[in-house]
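Undergrad: Structure here, sequence nowhere to be found:
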């Protein structure tokens, strides 16, 4: 997509790398470089440097490096499209069409909607200071929310007067279409005049990682009209391009800084907006919450990216689920846990006393106990196993069987063979079920492959031998060359059309390139970064994005020529041999069409 390439280049021309980095890191100039404390690992002496003229950053302590996009994506935990959107906002540029799939609304309407949200945020904040909002202020005071914390989170008040917000937006020349797109007003199904969506409610602005307001979550007060009529406690902005609930976490705008300021704390996930505010107030500044929706894979991937940025030794890289102990809370913990585990996140659980939530405990002066519960959180499977073991009827074989089935489901969810083995031993010990029986359940019930058997050394072997590492590098070079110049494919079509790779990342991206070619779609590096959500794939794509291929077709030729020998070396060092869909004999025969230059060196 040439338009996207142009957009990225113009973005870098408008925004200097030091301007982007300085939003997060305090920089000091020394010569032609800027220095600061690295945001990716804990340090006391600056080893993080920025070269404005080159447009790159580099940390000599942890090795992290890259450009504007790399820095924002890593520090904010954003996807590639979300990173482009944030940088585009900073530069005052609109994203090219199609960067966000499904976002087809008119750019002018979107811009008007964003303006409406900014106006509404200020209006709600000012309304909270009005005489009418005394009840709301008393409520916040009674729950223990300080004025400073209310300001930090931008809390506000929507007056009871109907049409209040509509009038303000009209005065500021916001169109009705823009107000509706922002979710601040709606047109009744039966017709009639447009109405304010929020009234007589405490307002929580929902912001993205750049601090921009995306929508609102509105809570009724005790004794209000909404409560008397049995309306929902919370009303959220409607789902839409500007407010994608499955990707939004309340408090995400404060989370990256919280993780940097408190490297001793885990990331905490709770249920309610008010819980987040009060947990921040007692020092748990690494707390976020989902917005009244099921915890999604998008949420989990975002959290995983942020935790992966915590590279310093001894810094916690796990999530603590701090949820109510009622049935709903336990179900929410299990559901969120499964999603997080499936994305490779280490998950712990800290359930609260019966009938309590974090806000209640803080209000009643139990902050110290709450902090202790977070510190002493338990492994999520250990928590689930204990729940089964403590049942009165646990000794009944059918109950044990159900517990074992759940344990098998958890074990089959994890991406880590080491964690799977640990959980297998734990479940076997606590449930009194043999490891063999659990392995059988995992194979037959979940459809997953069996948990890896232990090697003689006691752990599954996961390291690559040197020849295998060279093969992976060779395979990735082939894919990188195809991404750099998709037009090179026809030159080696007889080889590429039947090729498979041993490296999972190379294979995933190669199949995507192949599918694009088959369906007549455009491919290329930037488009690949828009297509994938897998963090491993994205990390590799981000690395090669910064490389320069003077002659991609020549690089592809050399890499294909090196492949048979590298495959053979890797096969000799590892048994059983890897099966290929196209044999090396076929490759060698096809390579008669490839002429190696005398100065070429086979890897």
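TA: Arrived safely, thanks for sending. From a predicted model like this one, the values you see are computed outputs, not experimental measurements.
Undergrad: contacts, neighbours, all on C-alpha from now
TA: Fine.
Undergrad: distance of the closest residue to residue 591 other than its chain neighbours from residue 547?
TA: Spatially, and ignoring its direct neighbours in sequence, residue 591 is nearest to residue 561 (6.8 Å; Cα to Cα, 6 or more residues apart in numbering). Distance of residue 561 to residue 547, computed by Cα to Cα, to the nearest Å: 21 Å.
Undergrad: And the strands in the stretch 301-450 of the chain, which stretches?
TA: With strands called from DSSP state E, counting those that start in this stretch, the stretch 301-450 of the chain shows them at 318-323, 346-351, 378-379.
Undergrad: one more structure, for comparison:
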């Protein structure tokens, strides 16, 4: 076989494999937070600014559509748009990610070798460090004194880096070892960092001696390690997060390790960086209710981290519903059933100790009591503001304190819950409840909660309505109805004229393949392949899939009526447009009797055709 043809076939197979590896929910969730509602998932569109979600993802079909800006497509389309890359640039990136050869794009096994090499070196280093720990009594005792037993050492693959790295240097290139930071670790406890799949992507290193500085060293970022997208302990915690439907976010390596050693397994930590929206999106995949506990240190830096973390979480979930502002123990059944975007609680020790110290001194049961009694974010924030100013008495001080609390109260959309908090705050500050209520209402006037328009049915003129009718007709090919299979639909509309370029292209492909793919799902998948590099046509195809959803419950008679009504409308519109054109020509030729008579005759014929 011709070498060029072989190369093309190999590339086509690689593209198909890449598409099969992609999951639309995982792909989109790396960039926005999604919340399931009905059959689909919803989130804030990353392609235009909005406050309420109009971005829909269909997991079954592997597509997305924004009802706000009109963007739509499959996983490839999404990555192209969000990364501002071409089709082939996107395929190259994915081929490298999945270690798939893509010959026509110049991606071979060699081009992704560096990532594989880093992971291989890190795996070997983790095993080497663990072996060194078992042979070093001082290092092992250091961990045992911190309550870390051999089971936890094994679970987290903890290790020890000796002063000499000769064994690593003998096996691997020194420059690569230097680049990924392994030559910096000397006489330190090693804490491997794993991704969600368990790959060793980086290391943290804790000094053994107090004279060593800094106390912690971390691997630099690399092609396999990004601090903003990585969470320590997630590989060990993900199953427990799912089971308990909650996650506890801590600050340090040993906070997490100590929690796990005390039987608290749904715990993760950031890696020497502030909490990011990417971190929140990652943990949101594992907790359906998005119950997030912030368990940072109790010092001033920890308090600031808690407040920053809370704002990041609220930003990540903005538009998906309000943050929970009530405790279920005190809510009636209707409020309990009201799904919120997420629930943020704050765990504080009130002893000034970090979670690791508290657990070692007071034990797991005492910490579980803190978890069970952890206040909601709003309660924590209000209590902290008031408790720091317990001795206030002057009207000026009360007004100043009220200004700090009012924005928190204004975040509560449920008026019943908001009024209860106003009553509570007014009582604790010894101020008039109605006065506080007035100030909150003033602040609320600055806050708007617009509703998302998800129907996508508004159009500016008759021409848009005409194109919409064409889309509605073509959408029926994807009805997945036994009585209205694609071939049956084709018999109805094969003679219908289409004005839209992309709809014509889709219809042309349908005509070419319909005999082979008389199944809606298979037809759609094959069309996606045909239109792989045509983003505008894919966007239209995605629109057709979303348009057919509300027709799936119609019976045969109603579907047939729907078909005939739309076909009649299209024909009527086309005749009407031709009449307008002929009238315009008639008036343009009013000095030419012969042309005018000819145009009059054509108009009469069209009118007769319209009546038929």
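TA: Thanks, I have it. Predicted model, so just to flag it, every value in this text is computed and none were measured.
Undergrad: TM value for the aligned chains?
TA: The TM-score (TM-score structural alignment, normalised by the length of the first structure) is 0.55; 401 aligned residues with a Cα RMSD of 5.2 Å.
Undergrad: before we move on, back to that, redo the strands of the stretch 301-450 of the first structure as CSV? Include mean neighbour count.
TA: Listed next are those as CSV, based on neighbours: other Cα atoms under 10 Å:
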stretch, mean neighbour count
strand 318-323, 25
strand 346-351, 23
strand 378-379, 16
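Undergrad: which stretch among the ones you listed comes nearest residue 396 of the first structure?
TA: Of all the strands of the stretch 301-450 of the first structure, strand 378-379 sits nearest to residue 396 of the first structure, with 25.3 Å by Cα to Cα.
Undergrad: got the contact list for the closest one?
TA: Contact with strand 378-379 of the first structure is made by 347-350, as judged by Cα atoms under 8 Å, 6 or more residues apart in numbering.
Undergrad: again, but for stretch 178-188 of the first structure
TA: 109-110, 112-114, 116-117, 165-166, 169, 193-198, 215, 237-238, 242.
Undergrad: so of those residues, which ones are in strands?
TA: Judged by DSSP state E, the subset of those located in strands is 195-196, 215.
Undergrad: coming back round to it: just the buried ones from the contacts of stretch 178-188 of the first structure?
TA: With burial judged by 16 or more other Cα atoms under 10 Å, the buried subset of the contacts of stretch 178-188 of the first structure is 109-110, 112-114, 116-117, 165-166, 169, 195-198, 215, 237-238, 242.
Undergrad: if we can go back for a sec, closest one to residue 555 of the first structure out of the contacts of strand 378-379 of the first structure, please.
TA: Closest approach to residue 555 of the first structure among these (Cα to Cα): residue 347, at 42.9 Å.
Undergrad: Tell me how far the residue nearest to residue 591 of the first structure lies from residue 587 of the first structure.
TA: In terms of Cα to Cα, residue 561 of the first structure sits 9 Å off from residue 587 of the first structure.
Undergrad: Between these two, point out the one with more neighbours.
TA: Applying other Cα atoms under 10 Å to residue 561 of the first structure and residue 587 shows that residue 561 carries more neighbours, namely 24 against 18.
Undergrad: Give me the buried positions along stretch 303-315 of the second structure.
TA: Result for stretch 303-315 of the second structure [16+ other Cα under 10 Å]: buried residues 303, 305-307, 309-310, 312-314.
Undergrad: do the same with stretch 548-565 of the first structure
TA: By 16+ other Cα under 10 Å, the buried positions in stretch 548-565 of the first structure come out as 552-553, 555-564.
Undergrad: cool, and stretch 11-30 of the second structure?
TA: Neighbour-count burial for stretch 11-30 of the second structure, counted by 16+ other Cα under 10 Å, picks out 11, 14-15, 18-19, 22-25, 28-30.
Undergrad: dump the residue contacts of residue 258 of the first structure.
TA: Contacts for residue 258 of the first structure were tallied using Cα under 8 Å, 6+ apart; they are 285-286.
Undergrad: Map residue 241 of the first structure across to the second structure for me.
TA: Superposed on the second structure with TM-score structural alignment, residue 241 of the first structure falls opposite residue 223.
Undergrad: how about residue 134 of the second structure, what's its match in the first structure?
TA: So, by TM-score structural alignment, residue 134 of the second structure is matched to residue 129.
Undergrad: Could you confirm its match falls within a helix?
TA: No. Counting by DSSP: H, G, I helix; E, B strand; the rest coil, residue 129 of the first structure is not found in a helix; it is coil.
Undergrad: tally of neighbours for it?
TA: Residues near residue 129 of the first structure, counting by other Cα under 10 Å: 14.
Undergrad: what's the answer for residue 518 of the first structure, then?
TA: Residue 518 of the first structure has 10 neighbours, counted by other Cα under 10 Å.
Undergrad: how close does it sit to residue 560 of the first structure?
TA: Distance, residue 518 of the first structure to residue 560 of the first structure, using Cα to Cα: 21 Å.
Undergrad: cool, residue 353 of the first structure as well?
TA: 62 Å.
Undergrad: so what's residue 383 of the first structure up against?
TA: Residues in contact with residue 383 of the first structure (Cα under 8 Å, 6+ apart) are residue 349.
Undergrad: Now which residue in the second structure aligns to it?
TA: That one, residue 383 of the first structure, aligns with residue 380 by TM-score structural alignment.
Undergrad: Could you report the distance from its match to residue 310 of the second structure?
TA: Shown here: residue 380 of the second structure relative to residue 310 of the second structure, a distance of 11 Å by Cα to Cα.
Undergrad: Then residue 97 of the second structure?
TA: Distance of residue 97 of the second structure to residue 310 of the second structure, given as Cα to Cα: 32 Å.
Undergrad: Equivalent analysis for residue 548 of the second structure, please.
TA: Using Cα to Cα, one gets 40 Å for the distance from residue 548 of the second structure to residue 310 of the second structure.
Undergrad: How about residue 350 of the second structure?
TA: For residue 350 of the second structure relative to residue 310 of the second structure (Cα to Cα), the value is 19 Å.
Undergrad: okay, now the match of residue 241 of the first structure: neighbour count?
TA: Residues near residue 223 of the second structure, counting by other Cα under 10 Å, number 13.
Undergrad: wait, it sits on residue 117?
TA: No. Using Cα atoms under 8 Å, residue 223 of the second structure makes no contact with residue 117, being 10.7 Å away.
Undergrad: could you list every residue that touches whichever residue in the second structure pairs up with residue 295 of the first structure?
TA: Aligned against the second structure by TM-score structural alignment, residue 295 of the first structure finds its counterpart in residue 275. Each residue near residue 275 of the second structure by Cα under 8 Å, 6+ apart is listed here: 228, 308-309, 312.
Undergrad: Next: residue 57 of the first structure.
TA: Residues counted as contacts of residue 57 of the first structure (Cα under 8 Å, 6+ apart) are 17, 48-51, 65-67, 71.
Undergrad: please redo it, this time with the cut-off set to 7 Å
TA: 49-51, 65-67 (Cα atoms under 7 Å, 6 or more residues apart in numbering).
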